[in-house]
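Chemist: Here's my sequence, what's the structure:
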Amino acid sequence: MSATLPASGTRTARAAGTVHAGYRTLWRWHFYAGLFVMPFLIVLAITGTIYCFQPQIEPLLYPHRLVVTPAGTPRLPTDTLLSRAQASLPADAKPLRAHIESNPARSAEFVFALANGSKQSVYLNPYSGEVLGTLDVDRRFMQVDRMLHRKLLLGKPGELLMELAACWTLVMIGTGVALWWPRATSGGSGSAWRAALWPRLGAKGRPFWKSLHGVVGIWLAVGALAFVVSGLPWTGSWGKQFKALATRVNAGAPRGAWGGGLPLKSTLPGAPTRAEGAPAMQMDHAEHAEHAGHDMSSMPGMVMDDLPLPNVPWAVGAMKVPQSPDAATPEPPRLTLDQVVARVRALGVASGYDVALPSTATGVYTVSYFPSDPQKERTVYIDQYSGKVLKDIHYADYGAVSQVISYGTSLHMGRYFGLANQLICAAISLGLAALAVTGFVMWWLRRPARTVGAPSRERAAPPMRAWKAGLAILAVVFPLMGATILVVLLLDRLFFGSAKNLSAS
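Modeler: Reported below is the predicted structural model:
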């Protein structure tokens, strides 16, 4: 909702020069953007703030599962812990992932796929091997919060709605800044800026809310813009297309990530190997999903985003982890998890990473290390038989776009510089929620009878070429948003076109 507009379209306001040519056009678009964005903005702000404090919240929610008392005895081998975790579940449970953590006060965690399609995390005391409990992966509080943040728990439709909300927030920010921008008054430009940057605390009613909304909005504008821009690359529609484009121009995923070079698969001893340059024996993403016949999340070997990993660097999310048809030869013993941990430690990563376990005879161990410092991100593929490192991807291997997005993601999640980063993110998020609330209050105080209350059109609006060009650019860059811009224009002409029945106050 717009709150950067004058209390009314009065002659006094016009005389002061606060209402300029094109003002009502901007106000109208600010109103439409706010009308759509407001409920989603509140959801994004609350869920984002909660997720930002995940490291502090989860141990409080699940203390008996996540937290253990450090002991003077060594931790049990990882394979022993995995075996005990599997023994606590039905015999048909399949191990998917292990979380490797050296923090002496944290439990060991393993994730299994159950026959009913659900995934269960099993927590153990790493010193005694005692099973501390289980959690449904998809019903874990932070996972529910994350899915609310990304897709409103509505699957693909919710994901598209949240993407649209983010795109329209750009319109809301741009129009809000333009409406707020101080114009010279009789008191001089200095007084205009002072008044614009500090709320009128002595005002009453709608003028107070308008002043508060405008000041909060301008102080948050840069942070809000950074939030939106850093979040868009993770969206389900535009984000995936952007990732593919960045890769095609060698600015995204590392070279060879999309199937170039040798296939990343374990080689069965005695099995024939593919000559370099020969076509990799793999299905594309959609075909593999069709032939799998069940939940993709239990089928490692597709793309990194499909693996049962809690966090994957953006740069490698679309990277194929291909599998070949199972060989006819008997399957030899594969590398133990402890041996994988030892190899990863030798590569310089000691703790805080996840290992996706191979589910087929030619699958690989996939290691994802997603720390707070983007420059330390690692993705490693290890042959499950020989222990050979098939690919070790560092931050330096990313393209320029992916490197920037890695930093943006870390800042967006409040991880880059500790508690201060979390507090800044929380302030921006809750400030955005406050903008939605104050905008609603302003609309409520001036709400007209039997109408939406959109601002009336200007009778002689200027060409506003820059504004139209900006909308056109947004429509081209974000095609989904472009379609909704056309819908808004159509509805505006059909239902909200008459200035007679629209509030101008």
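
Chemist: contacts and neighbour counts: CA atoms only from here.
Modeler: Will do.

Chemist: mind listing the strands in the stretch 351-500 of the chain by residue range?
Modeler: For the stretch 351-500 of the chain, the strands defined by DSSP state E, counting those that start in this stretch occupy 353-356, 364-369, 378-383, 389-394.

Chemist: can you redo those strands as JSON lines with distance to residue 232?
Modeler: Putting the strands of the stretch 351-500 of the chain into JSON lines (distance: least, Cα to Cα, whole Å) gives the following:
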{"stretch": "strand 353-356", "distance to residue 232": "25"}
{"stretch": "strand 364-369", "distance to residue 232": "22"}
{"stretch": "strand 378-383", "distance to residue 232": "23"}
{"stretch": "strand 389-394", "distance to residue 232": "23"}
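
Chemist: So which of those strands is the most surrounded?
Modeler: Most buried of the strands of the stretch 351-500 of the chain, by mean neighbour count (mean count of other Cα atoms under 10 Å): strand 364-369, with a mean of 26.

Chemist: now the angle between strand 378-383 and that one, please.
Modeler: 160 degrees (axes from the mean of the first three to the mean of the last three Cα atoms, to 10 degrees).

Chemist: And the nearest residue to residue 476 once chain neighbours are set aside, how far from residue 167?
Modeler: Counting by Cα to Cα, 6 or more residues apart in numbering, residue 476 lies nearest to residue 482, which is 6.6 Å off, once chain neighbours are set aside. Distance of residue 482 to residue 167, computed by Cα to Cα, to the nearest Å: 10 Å.

Chemist: related to what we said a few turns ago, ok, now how distant is the residue nearest to residue 476 from residue 158?
Modeler: 18 Å.

Chemist: more crowded one of residue 482 and residue 167?
Modeler: Using other Cα atoms under 10 Å, the more surrounded residue of residue 482 and residue 167 is residue 167, with 22 against 19.

Chemist: compare with the first, here's sequence two:
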Amino acid sequence: MRSFLRTAHKYLSLTFALLWLLQAATGTLLVFRGELDDAMLRGPDEPLSPATFGAAVTRIAAERKPSVLTFVLASEGSRNRFDLLFEDPDGRTRVVRVDGVGHLVADRPRDHDYPAPGLFQTALDLHESLFAGQRGMWFVGVSGLLLLTNIITGLIMAWPARGQTWRRVLLPGTAGSLPAKLFKWHRALGLALAAFAIAIVATGVLQEYPVDDWMGVQRPEPPARKSALAPTVPFGDALVTAFARHPGAPIALIEMPGTDHPWYNIRVRAEGESRRVFGWTSVFVDAQDGSVLLDRKAADLPTNAKVYNSFYSIHTGEFFGLGGRIAVVAAGFWLVTMSALGLLLWWTRRQARTTVRPSHARMVATTK
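Modeler: Predicted coordinates:
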């Protein structure tokens, strides 16, 4: 059994090492992408003024027709900056970043013309889908499952035998040949962080599939209604209405009205939510009369929704605050180090075998 596990572990690692290293590198880069991206974009950073911001967004949306403003998102770095997502007639999306009073910070593609969307958006799309859309997400999910299997297999093989002390395994020292040293440190590092890596990889895999559907998670929505009329309630007024319900809560994501959803879905991050930026507290404001159709706090969501919403924050470390995010960065470096040690171990053993075989052949020849 151990022989089979060792063979499977080796060949899975050799086959997918490059992809897993790429995933680790981009994932590590993305942990603090919000702060880094905003820091690299010099420009205005005025605090949010709901009425002024709403009027500016309405003006920008009118100027960019026939493109349609679909979402407003927090920038993830500064609380004073927001991304306006415009869908072009050809289905492509551009993102316009503005500050809290509507001053332009950046205007760039979001899902095309790479690397024009910027380093972090490019890294995100590569990390999530390899630039291949839904098919890419399924493939990344499969590779993640194989990585998860490989980590668990390695953990089983590295587990100390009966009578072997943990101290000796986790502090292997530097004695022995190069292959022996590589093996001992590969084993020690694997045992040290494997459990944490399993949690990160598992929750990452869950982002690639429609797990919310499988878990029966239903997004909060107001009573069904349709309207072909253009919104009459200004965006700024809708913001003021939402903030009156949740004063001081920062904007997370806003879905603009459409013919099949004639309301503003204004999501904010309430105190105590596990997500750092994209909270799940939602206020639905009617786009025709400005009334509140539904006010759903994240704390009132059913258990299955809370569990599902925690997956992403565990994957990025947000669930555990700043320390958790730093730990995820460490896990990214851990995976890179484990891959490097594993490849070096395989190479040194291979070189040792190729050296021994010719020597053995010469010895046999001289005895004939």
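
Chemist: Out of the strands of the stretch 351-500 of structure 1, flag the one nearest residue 333 of structure 1.
Modeler: Judged by Cα to Cα, the one of those that comes nearest to residue 333 of structure 1 is strand 378-383, at 12.0 Å.

Chemist: All the strands of structure 2, residue numbers only.
Modeler: 68-74, 81-87, 93-99, 104-109, 251-255, 263-268, 281-286, 292-296 (DSSP state E).

Chemist: The first one vs structure 1, average offset?
Modeler: To tie it back to what came earlier, the one meant is strand 68-74 of structure 2. Here the mean offset of strand 68-74 of structure 2 against structure 1 after fitting is 3.0 Å, by mean Cα distance after the TM-score superposition for structure 1.

Chemist: what do you get for the second one?
Modeler: Once the two are superposed, strand 81-87 of structure 2 sits an average of 3.1 Å from its aligned residues in structure 1 (mean Cα distance after the TM-score superposition for structure 1).

Chemist: what would the strands of structure 2 look like in JSON lines with distance to residue 201 of structure 2?
Modeler: Below are the strands of structure 2 laid out as JSON lines (distance: least, Cα to Cα, whole Å):
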{"stretch": "strand 68-74", "distance to residue 201 of structure 2": "26"}
{"stretch": "strand 81-87", "distance to residue 201 of structure 2": "29"}
{"stretch": "strand 93-99", "distance to residue 201 of structure 2": "29"}
{"stretch": "strand 104-109", "distance to residue 201 of structure 2": "29"}
{"stretch": "strand 251-255", "distance to residue 201 of structure 2": "25"}
{"stretch": "strand 263-268", "distance to residue 201 of structure 2": "28"}
{"stretch": "strand 281-286", "distance to residue 201 of structure 2": "27"}
{"stretch": "strand 292-296", "distance to residue 201 of structure 2": "31"}
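
Chemist: so which of those comes closest to residue 341 of structure 2?
Modeler: If you check each of the strands of structure 2 against residue 341 of structure 2 by Cα to Cα, strand 104-109 wins as the nearest, at 38.8 Å.

Chemist: With structure 1 overlaid, how far apart is the closest one on average?
Modeler: Relative to structure 1, strand 104-109 of structure 2 is 2.5 Å off (mean Cα distance after the TM-score superposition for structure 1).

Chemist: Please apply the same query to stretch 178-187 of structure 2.
Modeler: On superposition with structure 1, the mean distance recorded for stretch 178-187 of structure 2 (mean Cα distance after the TM-score superposition for structure 1) is 1.2 Å.

Chemist: ok, residues contacting that stretch?
Modeler: Here stretch 178-187 of structure 2 makes contact (Cα atoms under 8 Å, 6 or more residues apart in numbering) with 158, 169-170, 172-175, 338, 341-342, 344-345, 348-349.

Chemist: Counterpart of residue 92 of structure 2 over in structure 1?
Modeler: Structural alignment (TM-score structural alignment) places residue 92 of structure 2 against residue 118 in structure 1.

Chemist: what's the spacing between its match and residue 99 of structure 1?
Modeler: 18 Å.

Chemist: and if you look at residue 176 of structure 1?
Modeler: Between residue 176 of structure 1 and residue 99 of structure 1 the computed distance is 45 Å (Cα to Cα).
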